[in-house]
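Engineer: requesting a structural model of the entry that follows:
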Amino acid sequence: MMIKAMKNYSFPFIAFFFLFFFSMMNFFLMIYFIMNDKVIFMEWELISFNSLNIVMSLLLDWMSLMFMMFVSLISASVIYYSKSYMYSELNLNRFIILVLLFILSMLLLIISPNIISILLGWDGLGLVSYCLVIYYQNLKSYNAGMLTALSNRIGDVFILMIIAWMMNYGSWNYIFYMYFMSNDLEMEIISFMVIIAAMTKSAQIPFSSWLPAAMAAPTPVSALVHSSTLVTAGVYLLIRFNMLLVEMFFLKFLLLLSGLTMFMAGISANYEFDLKKIIALSTLSQLGLMMSILSMGLPDLAFFHLLTHAMFKALLFMCAGVIIHLMNDNQDIRFMGGLNIYIPLTSLCMNISNLALCGIPFLAGFYSKDLILEMVSMSNLNMLIFYLYYFSTGLTMFYTIRLLMYLMLNDYNLLCVYNLFDEDYVMLKSMFMLLFMSVITGSMLSWVIFSVPYMIYLSLNLKLMVIYVSLLGLMLGYLISNMNIYSVNKFLMTYKLSFFLSLMWFMPYLSTYGLNYMFLNFSQKLIKSIDMGWSEMYSGQGIFLIMKKYSIFSNYFQMNNLKIYMFSFVLWMMFMFMLLIIMNY
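Structural biologist: Predicted structure coming up:
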């Protein structure tokens, strides 16, 4: 039994060691590729039959290597963390294998210049994410998994349509067509499909409702999904296809939708009391920021923010996992409080990752968010987009301060006897690795990604606008948390508004429950009218009824009744007589 237990817990450590080693290898390769301006494009021929060649393509450049480094480093931390978090799980190895399959799908997506292999990675992410969301087998998890899978299927269908459309070009290696076909009408249709596919995976309006629902998965999976894998797949796809997205009308539409996503997620997070859902909504807000800056034609900035965000968001979820464990699996922030006294190391990680999310100077988030907002200030956008950007930045600070007030400063509200301890060193080690990266990633990446530093000259007020909205959000968050605006009386006064804002502008009803119910209702009517109606009447059921009538009729004749036989004999004779008369005429 002891040997079995040792085997069970050695597998996560082997997976952690392999991923960490892979991450370091990618780091040194990425530095070498950047220094020498190197790109490797490999084609591995799987089948050659007459003129048919089926090849597996790989693209290794600084971008794919850097992203793989971040994915594998975060995955290594998450797997090491799972060793303690999933300690009571009987099938721990099965869980780790599912997580490794998830990572493998993402790595396949990252290094693919070929739309077929992108579909393999894309569908792999969708399938394994479904398995992980329904990992805790209960009704809520099944519903969340179904919602996630069905929402992501829309993107999968669009990728399949891109594959069909690209047969016109003779190859699926899209990387070769982007330069000389960017003004082609067919490529505009393909670009439109790519944008829709990316919007479903990165949960932009109107596909946003699956992201908070996916919180039904175990917390280590949430840390992985929301930092560097599933939700970033759409952003990464658009970064790769960014050549096609220039001068396209639909980009303005994407800019508006992603701005509204950012704004909606920020407001909803202020009305939420579930710890994991607040962090999930902050991910949604940051995804909106990445998509909007992409639609402005700045893919390098979007990639920069994607990587810096990955570090502190994974750390934030891991801290949330520790807190939920210590709270007897309770996720309601109203029961929490005073955690900085009892679990100082976890609170340190939580606070630093939250401050990095807010863009506090010299942490990871500052370098990318500040640069993005200054580029927005310099661009010739309308006031609506400008306000959406800055208001959403203020809301980020607002819900972060609210979260810190509930977790750190309020009184502990759960039990009179509690057992909070900060001595789970397996979790702490994995968190401190990401804590170190959350502090240094921003400055490190700003040196590595940009060959020339961005120097943006703006007027004093525009330059300080980021600080203004952050301070305003901080002040409002502090004051409103102190005013106890969420008390029952105040909440009931604005019940309808609160209900509307906390439910993500009724997004779950509109985009999922409503649409799914409408389609399911329509299919039910189709089954009733066609499968169980017309087709039954004109096939099996109809033939059965006709045969039944005829058999009853013939059975009536077979009762050996003399009168019936005499009557039928007279009728038959009359019929034959009439027939003879007609023939004579």
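Engineer: make it CA atoms for all contacts and neighbour counts henceforth
Structural biologist: Noted.
Engineer: how about the residue lying closest to residue 243 once chain neighbours are set aside, secondary structure?
Structural biologist: Leaving aside its chain neighbours, residue 243 sits nearest to residue 178 (5.9 Å; criterion: C-alpha to C-alpha, 6 or more residues apart in numbering). Secondary structure, DSSP: H, G, I helix; E, B strand; the rest coil: residue 178 is coil.
Engineer: number of residues surrounding residue 178?
Structural biologist: Using other C-alpha atoms under 10 Å, residue 178 has 18 other residues around it.
Engineer: residue 56 falls within a strand, correct?
Structural biologist: Yes. Membership of residue 56 in a strand is supported by three-state DSSP.
Engineer: and the closest residue to it other than its chain neighbours, what does it touch?
Structural biologist: Nearest residue to residue 56, sequence neighbours excluded (C-alpha to C-alpha, 6+ apart): residue 44, at 4.9 Å. By C-alpha atoms under 8 Å, 6 or more residues apart in numbering, the residues touching residue 44 are 55, 56, 57.
Engineer: so residue 44 versus residue 492, what's the distance?
Structural biologist: For residue 44, the distance to residue 492 equals 64 Å [C-alpha to C-alpha, to the nearest Å].
Engineer: to check against the first, give me the structure of this:
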Amino acid sequence: MLKSLSICLISFLVLFMSAIVSVVLGFYFISYDLVYFIEWEVLSLNSGAIVMTFLFDWMSLIFMGFVMFISSLVIFYSEEYMGGDLNINRFIMLVLMFVLSMMFLIISPNLISILLGWDGLGLVSYLLVIYYQNVKSYNAGMLTALSNRIGDVALLLAIAWMLNFGSWNYIYYLESSKGSLPMMIIGALVVLAAMTKSAQIPFSSWLPAAMAAPTPVSALVHSSTLVTAGVYLLIRFNNLLTGNYLGSFLLLFAGLTMFMAGLGANFEFDLKKIIALSTLSQLGLMMSILAMGFPSLAFFHLLTHALFKALLFMCAGAIIHNMKDSQDIRFMGGLVVHMPLTSSCFNLSNLALCGMPFLAGFYSKDLILEVVSLSYLNLFSFILYFFSTGLTVCYSFRLVYYSMSGEFNSLSLHPLNDEGWVMLRGMLGLSIMAVMGGSMLSWVLFPTPSMICLPLILKTLALSVSIIGAWVGYELAKFALNYDLQTLRYYLFTSFAGSMWFLPFISTYGVSNWPLKTGGYVFKSFDQGWSEYCGAQGLYSVFSFWSRLNQGWQNNDLKTYLIGFVLWVIVLLVLVFF
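Structural biologist: Model prediction:
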């Protein structure tokens, strides 16, 4: 235990100190508008050199700082949450490998070194999802890994297309080759890769399935690492999204993802899956504002969302830990009495998610919605933005009602308490940032306030939609029994909305039933059947027969063959004439 404790503490301290240095450097870089390219020649052979290129600018440094800050607190939190695990050292090492892969991805301006971090994230996320070894975790891990493989293949194809430019440092070519066909194809492939990693429709089903991982991993994955990798990559490639159909395509699918996830969370009863769908909704928001041509706003929301979403998962983990691994919100209730400090942090992060004024989420979310109101946007996308915002507040208040108010709905003899001080310290560190982080970042990233001039109705629309969403969520949860009976009456709609528009079924049964079975038949009848008979195995049989015959001729006396030949001639003559 002492050994594992020391690894947790050392990892926490190193990451925490690195995070402070990285964020301070990021603020310095943004103040003086600095960008550093560092090239490290790994190997030089004759005229060829293998060079690793690192890009240090304000964006990469601030994002790295946030990733290290959140991961340090998650590792500190894991010391108690994973305390019963005999292999906690292995768990911490996996988390550190995960963070290292994310670092590679953040500081690489080169598509090949980006693929190194990208594939590292995919592989380590698979190992973390199957950490609790059972059939459900295995299936979730396979779904996660295979969905992300599509994006890996798209990046490999983009790397192949980059050969046209003479180097894989994409950052040099984005502006100069903006309208060219190769750059358009590379942009389309990068958008596909980002959509798989950030779980946009139709690749959304892996994200709630990845909840099979331990909760500290969920807090890390769903706040600042795996799912945000796609958004970060598109922020770097944002030049390719404006002035063509790529941006419109991404805007449509991101808006639908945001709406689908918000709707689905209102029908879900698993605590972690509600928060996972909430992450999916926020990723849709980031992607859609990015598709409209506002990368700095998407990055701002990426950072503020990381703070309160990590806190939300850590609070959910503390509740699940105390509930003895029960995740169903219908068995909770009255937690505010038994776990007041955890409940305070939980409600704080929920309010930040809803965009409560002056918490972290408000500064980015409200600004995004106001910019949307100010922009040229079609009515469908406008409705998706604001309706999805209302749904976010709706499922948040429903969650708070089920878990925090009323009577405790589980066993009368229960161990609920707020005595896990190691977990609470980790949560309180993030709580401070969930309150102050948004305003601090807005001062640094937008030192000159944006001029947004809107009529009163549009200016107050975000607040009005949030208040209506909160009221609807509260009312639906209050009449829980009646609401459940109504959902049974409209079972088809409930099953459609509550199962993420049947995407999990399409991603699993849809792929395994017809395409994979057809592939199996083709493999057996062609690859292992006719192709073998007419191809390699057939040739092998023919050649081996003639080879044996030839060997027989060479090994024996000619007299034997002459006698045999004469005998065959006699037999044939007898058969013909008699």
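Engineer: how many other residues sit next to the corresponding residue of the first structure for residue 445 of the second structure?
Structural biologist: Taking TM-score structural alignment, residue 445 of the second structure has residue 449 as its aligned residue in the first structure. Burial of residue 449 of the first structure is recorded as 17 neighbouring residues (other C-alpha under 10 Å).
Engineer: check contacts around residue 449 of the first structure.
Structural biologist: So residue 449 of the first structure contacts 300, 304 (C-alpha under 8 Å, 6+ apart).
Engineer: got a list of what the counterpart of residue 138 of the second structure in the first structure touches?
Structural biologist: When the first structure is aligned by TM-score structural alignment, residue 138 of the second structure is paired with residue 142. Residues near residue 142 of the first structure by C-alpha under 8 Å, 6+ apart: 133, 134.
Engineer: mean per-residue distance, the helix or strand containing residue 142 of the first structure to the second structure?
Structural biologist: With secondary structure defined by DSSP states H and E, residue 142 of the first structure is part of helix 139-165. Helix 139-165 of the first structure: mean distance to aligned residues in the second structure after superposition is 0.4 Å, counting by mean C-alpha distance after the TM-score superposition for the first structure.
Engineer: and that helix, which residues are buried?
Structural biologist: Buried residues in helix 139-165 of the first structure, counting neighbours by 16 or more other C-alpha atoms under 10 Å, are found at 141-156, 158-159, 162-163.
Engineer: likewise for stretch 499-511 of the first structure?
Structural biologist: 501, 502, 503, 504, 505, 507, 508, 511.
Engineer: whereabouts in the second structure does that stretch align?
Structural biologist: Going by TM-score structural alignment, stretch 499-511 of the first structure sits over residues 495-507 in the second structure.
Engineer: now the helices for the stretch 401-550 of the first structure?
Structural biologist: Assigned by DSSP state H, counting those that start in this stretch, the stretch 401-550 of the first structure shows helices spanning 425-449, 460-463, 465-483, 488-493, 495-502, 507, 515-526, 535-537, 540-557.
Engineer: quick one, which of those is nearest to residue 29 of the first structure?
Structural biologist: Residue 29 of the first structure sits nearest to helix 425-449 of all the helices of the stretch 401-550 of the first structure, at 13.0 Å, using C-alpha to C-alpha.
Engineer: buried residues of that closest one, list them for me.
Structural biologist: 427-428, 430-432, 434-435, 437-439, 441-443, 445-446, 449.
Engineer: and for stretch 335-352 of the second structure?
Structural biologist: Here stretch 335-352 of the second structure shows 335-339, 341-352 as buried, counting by 16+ other C-alpha under 10 Å.
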